[in-house]
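Student: Whatever this is, show me its structure:
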Amino acid sequence: MEVKTWTYDEFPDFTEEIEDAVRLTTSGNEVGVSYHHDVKYAEVNGISLHLQILNPFTRNDPDKVYPCIVYVQGSAWMEQDVYGSCTLLGKLAAKGYVIAVVQYRHSGIAAFPAQVQDARNAIRYIRIHAGDYHIDQDNIFVGGSSSGGQVAMFCGIVKEGDEMDATLYPGVSAEVKGILDYYGAVSMLEEDGFPSTLNHHLPDSPEGMVMGHSNLRERTELREKATVECYITHKLDIPPVIIFHGTKDRTVNVSQSVSLYKKLKACGKNVRLYLLEGADHGGAEFWTEEVCNIVDNFIKTLSWPVPGH
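Tutor: Next up, the predicted model:
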């Protein structure tokens, strides 16, 4: 065989019959997932912020573009483990989605709405660099879990130039086609909203810390400021929302998602709620084939046609 720079098409297939060898058929459309780690998307007040990017790929179509889910990893608004969810998120990536896991400024260094501002700037970065990661910039979604679910919801509510928006990329849109809320900590109004947080609403509680280390038992206006449903009105333009929550969530009461769902429905918004029976705060139940297919179908109904998708 000649040694040269072969193209895939011209390279000869090995056809010799080998005794006891088993030949397995491949199509070239099998989806793999590559990982781009610690991609810097912003620097705010000397703090570098990064993305973990999961990229689907196939042999037959290496230049294919995909919708993107910008995913905010939850952490009770404290420092995140942005690597921990990558293996589970890979299940969605393998269905044909670029996943960009967002690192935000945590409550130890920045109060709300810094986390929302960071996520929106991550969306803008993704839109600018769509070509680098085979992303269809017209089909970007935002999602998140727990505190990240709250941040994702606010990403869809905030408008360009709002008080909660602080763009690092002027002229670049942070709009998304839909929102994926996994057991989001979307309300600070309820007294039992965080069933296992004994110091709930006090300055050293997770929610108190992210609201400026404030005593939320005495600051109703701050509780409302960080509660998604307080912003929902008939006039509000918000992308379609899909919500997943476990019925035995000991960390974020499922009533938070139910209340948000009812408010969105009452205001005529496009929203779906899935209650996972017996599920706690996260876990493998949220990444089954059934749940991932629900997400896949949700996104496909909202995406403009993407070639080959």
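Student: hey, let's count contacts and neighbours off CA atoms from now on
Tutor: Noted.
Student: Which parts of the stretch 151-300 of the chain are strands?
Tutor: Applying DSSP state E, counting those that start in this stretch to the stretch 151-300 of the chain gives strands spanning 179-182, 241-246, 271-276.
Student: Dump those to a markdown table, plus mean neighbour count and distance to residue 43.
Tutor: Formatted as a markdown table, those follow (neighbours: other CA atoms under 10 Å; distance: least, CA to CA, whole Å):
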| stretch | mean neighbour count | distance to residue 43 |
| --- | --- | --- |
| strand 179-182 | 28 | 25 |
| strand 241-246 | 24 | 30 |
| strand 271-276 | 16 | 34 |
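Student: one more to line up against the first:
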Amino acid sequence: MKLNQLALSILWTTLLAIALPSELSAQTQNVQPTHRDIAYAEDDPSQKMDVYLAKSDKPTAAMIFIHGGGWQAGSKNHVPAWLKKFVEDGVLSVVSVEYRFTQVKTHPAQVNDCLRAVQFVRQHAGKWNIDPELLGVTGGSAGGHLTAYVALHDDVADPKSADPVARQSSRVACAVSFAGPTDWELLKTIQHGHPAYRQLIGYPPGTPATEMQESLMADVSPITFASKDDPPVMQVHGDADDIVPLAHAEALHKELESVGASSTLVVIPGGNHGVAGAGNGVTGRATEFVKKNLLDK
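Tutor: From the prediction side, this is the model:
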């Protein structure tokens, strides 16, 4: 049976969720979680994380990885090789986060889970030999959207909460987003064939963007929260991406620069939606960005 365009779109999203640079895969295949399936919340069984701790005599920085999959698929089990290499070298720990899919609950469940995960890591940083001030976040596609959202959203810490995790800051020190959507307003002017954009905020596939609630479209968009005090953000995007148009990365880059925040946009000529798996030419830039903004602090 011939795949239609929608099926191909879903396939690309799934591939991005598991894509690994082949140059590093063999070197890092033995890097396994130190702690697996740690619950960071109690609303749903999916709210778990795997913790890959670097062997170090002093507290390490940590990158929090958020997988892709259209907010309805994918798995925390598929940690990119460029992140595992940090763990293997003993210089940086990695936390891979699972979150509620849209089949369970729509926005803002996904972003709330990821913000909570950052707070949870910070609460347990001492036990895990992690420096709570040196947390970064990264992901691709849906994970790229959630990455940018976490990086740009205001701190959700509640100092008066009886929950010690909720009292922790949700802010991060840097972010790397691969092919992530940033602005739902673009659905009004650019064709977005993938149904997940609408499903994320509770609308059936094919719903005209002009009929969707403006406040929901704004709240799901990371660009809404751009401000001068945001951490350094790197976006990696292919100019041939037909799942998440390059305009998303360009719009956020322009907005971050306009408010005086640090923004880096890496455009991959001819790159499609699978830029996260494009090899060391792409992930090498991300590695250097993380070194500069976490390891060299």
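Student: picking that back up, nearest to residue 212 of structure 1 among the strands of the stretch 151-300 of structure 1 would be which one?
Tutor: strand 179-182 (24.1 Å; CA to CA).
Student: on that earlier part again, residue 92 of structure 1 is nearest to which of the strands of the stretch 151-300 of structure 1?
Tutor: strand 179-182 (12.3 Å).
Student: quick one: contacts for the nearest residue to residue 192 of structure 1 once chain neighbours are set aside?
Tutor: Once flanking residues are discounted, residue 192 of structure 1 sits nearest to residue 253: 7.1 Å by CA to CA, 6 or more residues apart in numbering. Taking CA atoms under 8 Å, 6 or more residues apart in numbering, we find residue 253 of structure 1 in contact with 192, 193, 194, 195.
Student: change it to 7 Å
Tutor: 193, 194, 195 (CA atoms under 7 Å, 6 or more residues apart in numbering).
Student: what about residue 64 of structure 1, neighbour count?
Tutor: Residues lying near residue 64 of structure 1 (other CA atoms under 10 Å) number 17.
Student: That one reaches residue 135, doesn't it?
Tutor: No - Residue 64 of structure 1 is beyond contact range of residue 135, at 8.5 Å (criterion: CA atoms under 7 Å).
Student: May I have the secondary structure class of the counterpart of residue 302 of structure 1 in structure 2?
Tutor: In structure 2, the residue paired with residue 302 of structure 1 is residue 293, using TM-score structural alignment. Classification of residue 293 of structure 2 using DSSP: H, G, I helix; E, B strand; the rest coil returns helix.
Student: residue in structure 1 matching residue 38 of structure 2?
Tutor: Taking TM-score structural alignment, residue 38 of structure 2 has residue 40 as its aligned residue in structure 1.
Student: Not counting its neighbours along the chain, what's nearest that match?
Tutor: residue 50 (4.2 Å).
Student: in a strand, that's where that neighbour is, yeah?
Tutor: Yes - the assignment for residue 50 of structure 1 by three-state DSSP puts it in a strand.
Student: Can you give me the distance of it to residue 139 of structure 1?
Tutor: Remark: distance between residue 50 of structure 1 and residue 139 of structure 1 (CA to CA, to the nearest Å) = 21 Å.
Student: picking up where we left off before, return the residue of structure 2 aligned against the residue nearest to residue 192 of structure 1.
Tutor: Under the alignment by TM-score structural alignment, residue 253 of structure 1 pairs with residue 245 in structure 2.
Student: again with residue 169 of structure 1
Tutor: The alignment partner of residue 169 of structure 1 in structure 2, by TM-score structural alignment, is residue 165.
Student: which ones are touching that match?
Tutor: 119, 120, 123.
Student: which SS state does residue 53 of structure 1 fall under?
Tutor: Applying three-state DSSP: residue 53 of structure 1 is strand.
Student: Distance of it relative to residue 259 of structure 1?
Tutor: 32 Å.
Student: So which of those two has more stuff around it?
Tutor: A count of neighbours by other CA under 10 Å puts residue 53 above the other of residue 53 of structure 1 and residue 259, at 26 against 14.
Student: just checking, the match of residue 38 of structure 2 is part of a strand?
Tutor: Yes - the assignment for residue 40 of structure 1 (three-state DSSP) places it in a strand.
Student: these two touch, right, it and residue 52?
Tutor: No - the pair residue 40 of structure 1 and residue 52 fails to qualify as a contact (CA under 7 Å) at a distance of 9.1 Å.
Student: When those two are compared, which one has more neighbours?
Tutor: Neighbours were counted for residue 40 of structure 1 and for residue 52 using other CA under 10 Å; residue 52 has more, 21 against 14.
Student: In structure 2, what sits opposite that one in the alignment?
Tutor: Counting by TM-score structural alignment, the partner of residue 52 of structure 1 is residue 50.
Student: which stretches of the stretch 151-297 of structure 2 form helices?
Tutor: In the stretch 151-297 of structure 2, the segments counted as helices under DSSP state H, counting those that start in this stretch are 196-200, 214-219, 247-259, 280-290.
Student: any residues touching the third one, and which ones?
Tutor: Same thing as helix 247-259 of structure 2. Identification of contacts with helix 247-259 of structure 2 by CA under 7 Å, 6+ apart yields 181, 182, 183, 223, 226, 227, 228, 235, 237, 262, 263, 265.
Student: Show me which of those is closest to residue 212 of structure 2.
Tutor: Nearest to residue 212 of structure 2 out of the contacts of helix 247-259 of structure 2 is residue 183 (CA to CA; 13.7 Å).
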